[in-house]
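Participant: Need the 3D shape of this:
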Amino acid sequence: MNEFDLIAEIKARTPAGSGVVLGIADDAAVLQPTAGMQLVATTDNLVAGRHFIDSGENRATTEEIGHLALAVNLSDLAAMGATPRWCLLTLTLPEADSSWLRGFLDGFLALAAEHGCSLVGGNVTRGPLNIGVTALGEVPSGQYATREGASVGQRIVVTGTLGDAAAGLKLEKPPGDPLRKRLLKPAPRIAAGLELAGMADAMIDISDGLLGDLAHMVGKLGAEIRCDQLPTSIALAEASPDRRERCSLQFAGGDYELLALVAEGTELPDSAGGVRLTEIGRVTDSGRIVCLDAGGRPLETNESGWDHFR
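Facilitator: Sure thing, here's the model as predicted:
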């Protein structure tokens, strides 16, 4: 199997999508955005050994890698309140392995189909395993969400549950385990993002860690987080019964939930896009982020967020 065989395999499994004037097989794709919409673009890379375990008994499956590669990009679109439309895929592979590619495409294209995101092009080359994805979405003109807009008194709200991904990584769970699924097959909160964009003053996806991502939002302001209110899954509660250890996992990142700042007077529903919403704190003018226990006492934390160069 050579480069062109790989491309042919990808093309054969990629259906024509809405708005695709010219897709895979030319020098570039030609796309037709919907009238009255603005394009939202994002890109991300997965590096073997850094973003997923690529060796050992519990290494990531090719299907999990394919899902994760697209999911992290769709999560960015969710945080902007955008609807996924198209994506491009760049694969750097050690060898032209048809079995690896088929497994990868199983995960990648299943998630793409779920969210109506058409694969329209990309690149394939030889080298150490590295996966790059660019995703394009649409949002009604001027109605995108951003991470800016923090003000004192806003409620801090998260979707879903926190800490599952970090627990899946730390405990090296096998395929099929719910914590491992949250680590390698996160669910992009597209529907929740669309709903929250209409009520939130600011929004971001929690990829680098709750406190680090919150710091990006509040800037020179501050925040109080109630650790006893952090949403916890049954799987995490069973795997990590110690509250302090569990709280540390919930700060670690990789959950790809949405973090939103909502004005105090805004009515907050119990869920958005079918996903639970939980208020976990408030924006303050303290200039720092403080985590409080159930009694309102400050806790020491050292989870500053993920840094790719650290």
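
Participant: For the rest of this, base every contact and every neighbour count on C-alpha atoms.
Facilitator: OK.

Participant: Next, Ala192: secondary structure please.
Facilitator: Following DSSP: H, G, I helix; E, B strand; the rest coil, Ala192 is assigned to helix.

Participant: Tell me how many other residues surround it.
Facilitator: 23 (other C-alpha atoms under 10 Å).

Participant: Please tell me I have it right and it contacts Asp270.
Facilitator: No - judged on C-alpha atoms under 8 Å, Ala192 makes no contact with Asp270 at a distance of 11.6 Å.

Participant: Buried ones in stretch 220-240, by neighbour count?
Facilitator: The neighbour-count check on stretch 220-240 (16 or more other C-alpha atoms under 10 Å) flags 221-228, 230-233, 236, 240 as buried.

Participant: scratch that, stretch 43-54 is what I was asking about
Facilitator: Applying a neighbour-count criterion of 16+ other C-alpha under 10 Å, one finds Thr43, Asn45, Leu46, Val47, Ala48, Phe52, Ile53, Asp54 buried in stretch 43-54.

Participant: Where does the spatially closest residue to Ala110 that is not a sequence neighbour sit, in terms of helix or strand?
Facilitator: Leaving out its chain neighbours, the residue that sits closest to Ala110 by C-alpha to C-alpha, 6 or more residues apart in numbering is His67, at 7.7 Å. Element membership for His67, per DSSP states H and E: helix 62-79.

Participant: where's Ile204 relative to Ala110, distance?
Facilitator: Distance of Ile204 to Ala110, given as C-alpha to C-alpha, to the nearest Å: 25 Å.

Participant: quick one, which of these two is more surrounded?
Facilitator: Comparing Ile204 with Ala110 by other C-alpha under 10 Å, the one with more neighbours is Ile204, at 28 against 15.

Participant: which SS state does the more buried one fall under?
Facilitator: Three-state assignment for Ile204 (three-state DSSP): strand.

Participant: which residues touch it?
Facilitator: By C-alpha atoms under 8 Å, 6 or more residues apart in numbering, Ile204 lies in contact with Asp76, Ala79, Met80, Thr146, Arg147, Asp213, Met217, Leu258, Leu259, Ala260.

Participant: at 6 Å instead, please
Facilitator: Ala79, Arg147, Leu258, Leu259 (C-alpha atoms under 6 Å, 6 or more residues apart in numbering).

Participant: Also this sequence, please, to line up against the first:
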Amino acid sequence: MPGEFDLIRRRFTRSVTHTDLGVGDDGALFTPRAGMQMVVSTDMLVSGTHFFADVAPELLGWKAAAVNISDMAAMGAEPRWMLLALSLPHLRDEWVAAMASGFHGCCAGFGVDWVGGDTTRGPLNLCPTIIGEVPHGQAIVRSGARAGDDIWVSGVPGLAALGLRALRDDLPLADDWRERCVGALHKPTPRVALGVGLRGLATAALDVSDGLCGDLMHILERSNVAAVLSDVEWPLQPLIAACGDALLARRTFLAGGDDYELLFTAPAHRRAEVEALSLRLALPLARIGAIEAGSPHIELLLDDGSRLPMNTRGFDHFS
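Facilitator: Next comes the predicted model:
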């Protein structure tokens, strides 16, 4: 059976393209490009909390990399370097090889050098750290939303939540949608090109990991504004087609997590630019509401013009 250092040499040592010194020393060396700010984030995946223990290791590796790359996308940054701290209850070489293949595959697909990390014995836990770059002063943060901004979201939030329900609760899904929903859960696509395209256009952004309304509240609280949502342009039809239940579709759109789509705000007068970006990237972007002045809260605009306060609680690991 391979030991820790043999494991690192055989499974975690990969070629690099923009790194001065990668795996094999006490630390990695890299040189940031001129005029760039560094962006650093970490997002942990724990067995039984973030994934089923029997998930395919290659998919798990991909997702561990993808959710961290998504944090870079949310800030308009280019992902550049990744580390992985890994806790394993048992050293199973075949499992580690598949996980490392998925992790590296996602990194390579988005131009990320895998430059190091750590391994230890313990409960199954993957904790990547990602480092990216963004032109100085152009990072998209959560505190920039202003009254009058549109609220946009990419893709179809809710697909991953339906996939989770299908696996956990045996929720019946249409045959041609089950694979797509489970795929959205296990193999999310970081919206890096969208994040880069939103530099100088979006006023605030984040990626949807804990539910759309709960995550929107993070923007509202950081920006000290309110939001009103209108369901006229919500992308509900794919969700309804998948589960056949319009009410469940609305709930999963608003409260489902794990899609890692980008939720962002942009000035209303730049709406045409957002729509042009959507066409250029061939990525659906839905305008789901607007930012208003006021204390942080979310309301739903009803057909008769009245408003309904919305439940804004997202997923919380400690509740």
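
Participant: And the TM-score between them?
Facilitator: TM-score of the superposed chains, computed with TM-score structural alignment, normalised by the length of structure 1, equals 0.92; 303 aligned residues with a C-alpha RMSD of 2.0 Å.

Participant: if we can go back for a sec, identify the residue of structure 2 aligned to the residue nearest to Ala110 of structure 1.
Facilitator: Residue correspondence to structure 2 (TM-score structural alignment): His67 of structure 1 is matched to Trp62.

Participant: How many residues are close by that match?
Facilitator: The tally of other residues near Trp62 of structure 2 (other C-alpha under 10 Å) stands at 24.

Participant: So it is in contact with Ala100, correct?
Facilitator: No - here Trp62 of structure 2 does not reach Ala100: they are 8.5 Å apart, not a contact under C-alpha atoms under 6 Å.

Participant: mind listing the strands for structure 1?
Facilitator: 20-22, 30-31, 37-47, 83-93, 118-126, 130-140, 155-159, 200-206, 222-226, 257-262, 271-272, 275-284, 289-292, 298-299 (DSSP state E).

Participant: any idea which of those is most buried?
Facilitator: Each of those was scored by mean neighbour count; the highest is strand 257-262, a mean of 28, by mean count of other C-alpha atoms under 10 Å.

Participant: In structure 2, which residues correspond to that strand?
Facilitator: Strand 257-262 of structure 1 maps onto residues 261-266 of structure 2, going by TM-score structural alignment.

Participant: Look up how far Thr83 of structure 1 lies from the closest residue to Gly281 of structure 1 other than its chain neighbours.
Facilitator: Nearest non-adjacent residue to Gly281 of structure 1, counting by C-alpha to C-alpha, 6+ apart: Ile225, 4.5 Å away. To Thr83 of structure 1, Ile225 of structure 1 is 30 Å away according to C-alpha to C-alpha.

Participant: With adjacent residues omitted, what lies nearest to the residue in structure 2 that Arg155 of structure 1 lines up against?
Facilitator: Using TM-score structural alignment as the criterion, Arg155 of structure 1 maps onto Asp150 of structure 2. Excluding the flanking residues, the one nearest Asp150 of structure 2 by C-alpha to C-alpha, 6+ apart is Ala290, at 4.4 Å.

Participant: Now do the same contact list for Asn125 of structure 2.
Facilitator: By C-alpha under 6 Å, 6+ apart, the contact set of Asn125 of structure 2 is Leu45, Val46, Leu86, Ser87.

Participant: Output those as TSV; include the columns distance to Gly294 of structure 2.
Facilitator: Shown next, in TSV, are the contacts of Asn125 of structure 2 (distance: C-alpha to C-alpha, whole Å):
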residue	distance to Gly294 of structure 2
Leu45	36
Val46	37
Leu86	44
Ser87	45
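
Participant: So which of the residues you listed is the closest to Thr19 of structure 2?
Facilitator: Nearest to Thr19 of structure 2, judged by C-alpha to C-alpha, of those is Leu86 at 21.6 Å.

Participant: Residue in structure 1 paired with the closest one?
Facilitator: Mapped onto structure 1 by TM-score structural alignment, Leu86 of structure 2 lines up with Leu91.

Participant: isn't that match right up against Val133?
Facilitator: No - contact criterion C-alpha under 6 Å: Leu91 of structure 1 and Val133 do not qualify, at 8.7 Å.

Participant: tell me, how many neighbours does Ile8 of structure 2 end up with?
Facilitator: When neighbours are counted by other C-alpha under 10 Å, Ile8 of structure 2 registers 18.

Participant: tell me the contacts of the residue mapped onto Thr203 of structure 2 from structure 1?
Facilitator: Alignment note (TM-score structural alignment): Thr203 of structure 2 maps to Asp201 of structure 1. By C-alpha under 6 Å, 6+ apart, the contact list for Asp201 of structure 1 reads Gly149, Leu261, Val262.

Participant: can you list those residues in a markdown table and add distance to Leu6 of structure 1?
Facilitator: Listed next are the contacts of Asp201 of structure 1 as a markdown table, based on distance: C-alpha to C-alpha, whole Å:
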| residue | distance to Leu6 of structure 1 |
| --- | --- |
| Gly149 | 45 |
| Leu261 | 44 |
| Val262 | 46 |
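
Participant: Out of those residues, which is nearest to Trp100 of structure 1?
Facilitator: Leu261 (41.2 Å).

Participant: who touches the closest one in this structure?
Facilitator: So Leu261 of structure 1 contacts Gln154, Arg155, Ile156, Ala200, Asp201, Ala202 (C-alpha under 6 Å, 6+ apart).

Participant: measure the second one to Asp201 of structure 1 for me?
Facilitator: Yep, that's Arg155 of structure 1 we're talking about. From Arg155 of structure 1 across to Asp201 of structure 1, the span is 10 Å (C-alpha to C-alpha).
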